[in-house]
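> missing the sequence, but the structure's below:
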């Protein structure tokens, strides 16, 4: 039984437990002539929670632990002699998983019997043909150890899934029956239900924290492995980015940081003034009819896929800037440039600035505006000297959100700015960003333990630290101005 079916069965058991628990509470109260301590629904909720929550927690833990245990066991079955020269064990394990999935597909289609598979060896023709039919093409001869490892991987996964099914069903049915038998008119079912819900809410609130900790930990550990292979001084202070997966790489981050900040700066120069002016118009000048039309039209920009923006930069804006500005001024001949990506990215993040700033400006108390009008200020003076300063902390937050969106963008940069890592002030030259190189370094069948691959984690950690520093600075500015107006 697959995971989806297990979850569905547990959900059905929970619903059934709710109905039966509620019915039992009502029947006991009627039979004994006593009032229930809690509403009947709480008794049903208690049975449903005991039927579902522990089983789902076991499912999550099992899905995290089982793959690691199977990978460790199967990886130990593959000797070093079965790993091709210049290859990596992780690549062989990928082949093992691929063959195991292919064998499952072949067996499901009836191409082989389970008994045939148990006696099969690596020098097979029928199985190779069957695997090719389900999309698993084996290029060369498969070592016996690899094929045996694939069979073991498949068998262990199957056994683990069977054990998981039995354990979850037994746990769900057992705890549901135990909770059902505990129901009585005096049972504080509401307290039990609310305690469960409180624990679930606390667990849900910790997901973001644990996710952040996991991301940072993975970045730190892999970055540490990278700096054991490559000099940190060269990484942070070199002005050359030239990865060579066969050795002799130069992995300086400065060109990537420059391209990231340069493109993001151009995007903010485009988005912030336009976004703020749109927000001021919508909040202070536009009537209900104009606002109901203009705001949704602006927010449509946020729903356009970034690949569409990238194609617009590549096909339309890039050639236009090259033909009408770059070439006549002698500043470049490429349609991919910082200016192309920056302008398109700025258009993309306009809704982030305008919508958030509009909501923030509308949240400024009307009493501040009325006080300014009473002192003789005009509408424009009120906006400039009262409304915008009062809304400044929120506007700074909106700009930071837009900046974070610009820094993390990849597709527009790939299509609009190119992939050239260089230090230049010319906005008509092609450049690239940190995020683009993170993707490029982790793309393809490369050895994960090489510095050229691990550098992606060092790039990610550096970008994370820089963004964190910008957020801390923005928080300081927000608090300073907030104290001024409170």
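The structure has been received and is ready for your questions. Everything numeric in this text was worked out from a predicted model, so none of it was measured.

> From now on I want contacts and neighbour counts done on CA atoms only, so please keep to that.
Will do.

> ok, which stretches of the stretch 251-400 of the chain are strands?
Remark: strands of the stretch 251-400 of the chain are absent; assignment by DSSP state E, counting those that start in this stretch.

> where along it do the helices fall?
Per DSSP state H, counting those that start in this stretch, the stretch 251-400 of the chain carries helices over the ranges 254-280, 288-299, 306-312, 318-321, 327-329, 338-362, 366-374, 379-382, 388-407.

> what about those helices, which gets the closest to residue 158?
For the helices of the stretch 251-400 of the chain, proximity to residue 158 was assessed by C-alpha to C-alpha; helix 306-312 is nearest, at 39.9 Å.

> And stretch 282-302, end to end?
Counting by C-alpha to C-alpha, to the nearest Å, you get 17 Å between the two ends of stretch 282-302.

> Mind listing what's buried along it?
282-283, 295, 298-299, 301 (16 or more other C-alpha atoms under 10 Å).

> now do stretch 55-63
For stretch 55-63, by 16+ other C-alpha under 10 Å, it's 55-56, 59.

> Just checking the distance from it to the centre of its chain.
Taking C-alpha atoms, centre = their mean, to the nearest Å, the mean C-alpha location of stretch 55-63 is offset from the chain mean by 22 Å.

> And for stretch 118-138?
Relative to its parent chain, stretch 118-138 has a centroid offset of 36 Å by C-alpha atoms, centre = their mean.

> Residues in contact with that stretch: which ones?
With C-alpha atoms under 8 Å, 6 or more residues apart in numbering as the test, stretch 118-138 has contacts from 98-99, 102-103, 105-106, 111, 141-144, 147-148.

> try stretch 383-393
360-361, 364, 368-369, 372, 477-479, 481-482, 485.

> remind me, longest helix of the chain?
Using DSSP state H to define each element, the chain has its longest helix at helix 189-229.

> What is the nearest of the buried residues of stretch 282-302 to residue 268?
Looking across these and measuring by C-alpha to C-alpha, the closest to residue 268 is residue 301, at 15.7 Å.

> got a list of what the closest one touches?
347-348, 350-351.

> before we move on, the earlier item: next SSE downstream of the longest helix of the chain?
For helix 189-229, the following helix or strand on the C-terminal side (DSSP states H and E) is helix 232-237.

> Does anything pack onto that following helix? Which helices or strands?
In terms of contacts (3 or more C-alpha pairs under 8 Å, 6 or more residues apart in numbering; DSSP states H and E), helix 232-237 is packed against strand 250-251.

> what about the closest residue to residue 277 other than its chain neighbours, how many neighbours?
Distance criterion C-alpha to C-alpha, 6 or more residues apart in numbering; nearest residue to residue 277, sequence neighbours excluded, is residue 354 at 7.8 Å. Neighbours of residue 354 under the rule other C-alpha atoms under 10 Å: 29.

> Second structure follows, compare the two:
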């Protein structure tokens, strides 16, 4: 059964349990609510939670474990001859999953029955042709070993799907029975429901923490694996970035790091003054009507997809800069893709991050501080410079940090606006690239995941993580230092 329909069935059982649990509690009390320990709705929610929590818990755990278990079983049954010198077990399993998905498509379109797909033999059938009928294209011929592994993979997934459906429904029905049996007047339903909701909130918080730890640990472990096969001294000491999946790569991070920081600095030089000045105007000078029009227009910039900004950089800003700084102008710029192109467009994208957050922070400064400044004879501009902005400085630093983190992690604007050249140059009109752009390029394609050319993406990601953490620590130091003056 599809997971979507299984979720709908569990929700329907929970809804029925809510109605029956509430009605059963009232029935046991003779219709008199005063005889119940809790309000009737709590008895309904008690049944619903006892249905939802175990059923969805089993479903989530099953969906996580089943792919790993199936892959392990299929991999163990693969003969040693299935993995040649030119491939890896990961690539073989990728072919197995692709063929299995193709068999499912063939069955779904009625080209063959499920039994025929399970007994299909490559010796007597052109598998590629049968799969092509269903619109499934394969890059190479299907061997008998791959076909048998795909059939086993598909069979195990079907068995796992049936078992998952049965176990989830049993958990839901068991929770329904338990909840209904508890629907008695003396049962403390409110206490149980409130404790259950509290446990769910704690679980949600722990899930966020576990997700963060999982991301960090995956970066750490894969970075360690990368440094086992590629020297850390070459990674941090080389000034050349020249990956080659055929071997002999030079994977120095400094050209990428320089491009990332260079583009981010230009973007912040555009976004911070414009965003901060617009925030000061909107919060201190603009009238209510002007503010109601201008602020939403500024915030529209935050909703534009980054690919649109990238196209804007490629088709508009780049050619515009070429007219001024290119061969027809000052002669400083060789092509439209350059650090300046990406930096300017990224700065425009970051304006609403700085403006909107700074505006909210400035508005949060107590009016009493402004009134006190006016009472001492200060003008409006003096009050803003010497009272409002210093008081709002911790929040403004946070807004600038958010914009800096956004700039460091941007990809599409860099790919389309800055080019792909990894170089060390001070000329802002040269093409360069960033760490995030190279992470994408190194993990794209069918490269061996165990090669240093692919694992380097995790080392690059870990480097960005450390840089962002350093920015957070520095911002926290700034916030604490200046906050002491106003608290």
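Arrived safely. Everything numeric here is computed off the predicted structure, so don't read it as measured data.

> Superpose the two chains and report the TM-score.
With the length set by TM-score structural alignment, normalised by the length of the first structure, the two chains reach a TM-score of 0.98; 486 aligned residues with a C-alpha RMSD of 1.3 Å.

> on that earlier part again, closest one to residue 76 of the first structure among the helices of the stretch 251-400 of the first structure?
helix 254-280 (39.8 Å).

> What range does that closest one cover in the second structure?
Aligned using TM-score structural alignment, helix 254-280 of the first structure spans residues 254-280 in the second structure.

> Check the offset of the matching stretch from the chain's centre.
Counting by C-alpha atoms, centre = their mean, stretch 254-280 of the second structure comes out at 23 Å from the chain centroid.

> which residues sit in contact with residue 74 of the first structure?
149-150, 152-153.

> Shared with the second structure, which of the residues you listed?
Compared against the second structure with both residues aligned by TM-score structural alignment, their matches' C-alpha atoms under 8 Å, the contacts of residue 74 of the first structure retain 149, 152-153.

> Where does residue 137 of the second structure sit: helix, strand or coil?
With DSSP: H, G, I helix; E, B strand; the rest coil as the basis, residue 137 of the second structure sits in coil.

> Translate it into the numbering of the first structure.
Under the alignment (TM-score structural alignment), residue 137 of the second structure pairs with residue 137 in the first structure.

> ok, its match to residue 95 of the first structure distance?
10 Å.

> do the same with residue 323 of the first structure
49 Å.

> between these two, who's got more neighbours?
residue 95 (18 against 15).

> what separates the more buried one from residue 138 of the first structure, distance-wise?
Residue 95 of the first structure sits 9 Å away from residue 138 of the first structure, going by C-alpha to C-alpha.

> End to end on stretch 297-316 of the first structure, go ahead and measure it.
22 Å.

> Quick check: buried residues in that stretch?
298-299, 301, 306, 309-314.

> just to revisit the earlier point, in a markdown table: the kept ones among the contacts of residue 74 of the first structure, plus secondary structure and distance to residue 166 of the first structure.
As requested, those are exported to a markdown table (DSSP: H, G, I helix; E, B strand; the rest coil; distance: C-alpha to C-alpha, whole Å):
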| residue | secondary structure | distance to residue 166 of the first structure |
| --- | --- | --- |
| 149 | helix | 26 |
| 152 | helix | 21 |
| 153 | helix | 20 |
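
> ok, now which ones touch residue 22 of the second structure?
Counted by C-alpha under 8 Å, 6+ apart, residue 22 of the second structure has contacts 40-44, 183.

> Take those and lay them out in CSV including distance to residue 159 of the second structure, secondary structure and neighbour count.
Below are the contacts of residue 22 of the second structure laid out as CSV (distance: C-alpha to C-alpha, whole Å; DSSP: H, G, I helix; E, B strand; the rest coil; neighbours: other C-alpha atoms under 10 Å):
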residue, distance to residue 159 of the second structure, secondary structure, neighbour count
40, 41, helix, 22
41, 39, helix, 16
42, 38, helix, 23
43, 37, helix, 34
44, 35, helix, 27
183, 36, coil, 27
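
> Redo these as CSV? Include distance to residue 132 of the second structure.
Shown next, in CSV, are these (distance: C-alpha to C-alpha, whole Å):
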residue, distance to residue 132 of the second structure
40, 59
41, 56
42, 56
43, 56
44, 52
183, 57
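
> State the pair within those residues that is farthest apart.
41 and 183 (11.0 Å).

> Residue 277 of the second structure and residue 214 of the second structure, how far apart?
40 Å.

> for residue 481 of the second structure, same thing?
Residue 481 of the second structure is 33 Å from residue 214 of the second structure, by C-alpha to C-alpha.

> same thing with residue 224 of the second structure?
15 Å.

> Next: residue 76 of the second structure.
Residue 76 of the second structure is 27 Å from residue 214 of the second structure, by C-alpha to C-alpha.

> same question, residue 14 of the second structure
Separation of residue 14 of the second structure from residue 214 of the second structure (C-alpha to C-alpha) stands at 32 Å.

> same question, residue 358 of the second structure
Counting by C-alpha to C-alpha, the gap from residue 358 of the second structure to residue 214 of the second structure is 33 Å.

> quick one: which of those two has more around it?
For the pair residue 358 of the second structure and residue 214, the greater number of neighbours falls to residue 358 (29 against 12), based on other C-alpha under 10 Å.

> quick one: contacts for the nearest residue to that one once chain neighbours are set aside?
In space, and not counting its chain neighbours, residue 358 of the second structure is closest to residue 396: 5.4 Å by C-alpha to C-alpha, 6+ apart. Going by C-alpha under 8 Å, 6+ apart, residue 396 of the second structure touches 354, 357-358, 361.

> What about residue 135 of the second structure, how many residues nearby?
With other C-alpha under 10 Å as criterion, residue 135 of the second structure counts 12.

> actually residue 240 of the first structure, not the one I typed
Around residue 240 of the first structure there are 19 other residues, counting by other C-alpha under 10 Å.

> and the nearest residue to residue 169 of the first structure once chain neighbours are set aside, helix, strand or coil?
Spatially, and ignoring its direct neighbours in sequence, residue 169 of the first structure is nearest to residue 10 (7.2 Å; C-alpha to C-alpha, 6+ apart). Under three-state DSSP, residue 10 of the first structure falls in the helix class.

> which residue lines up with residue 10 of the first structure in the second structure?
Counting by TM-score structural alignment, the partner of residue 10 of the first structure is residue 10.
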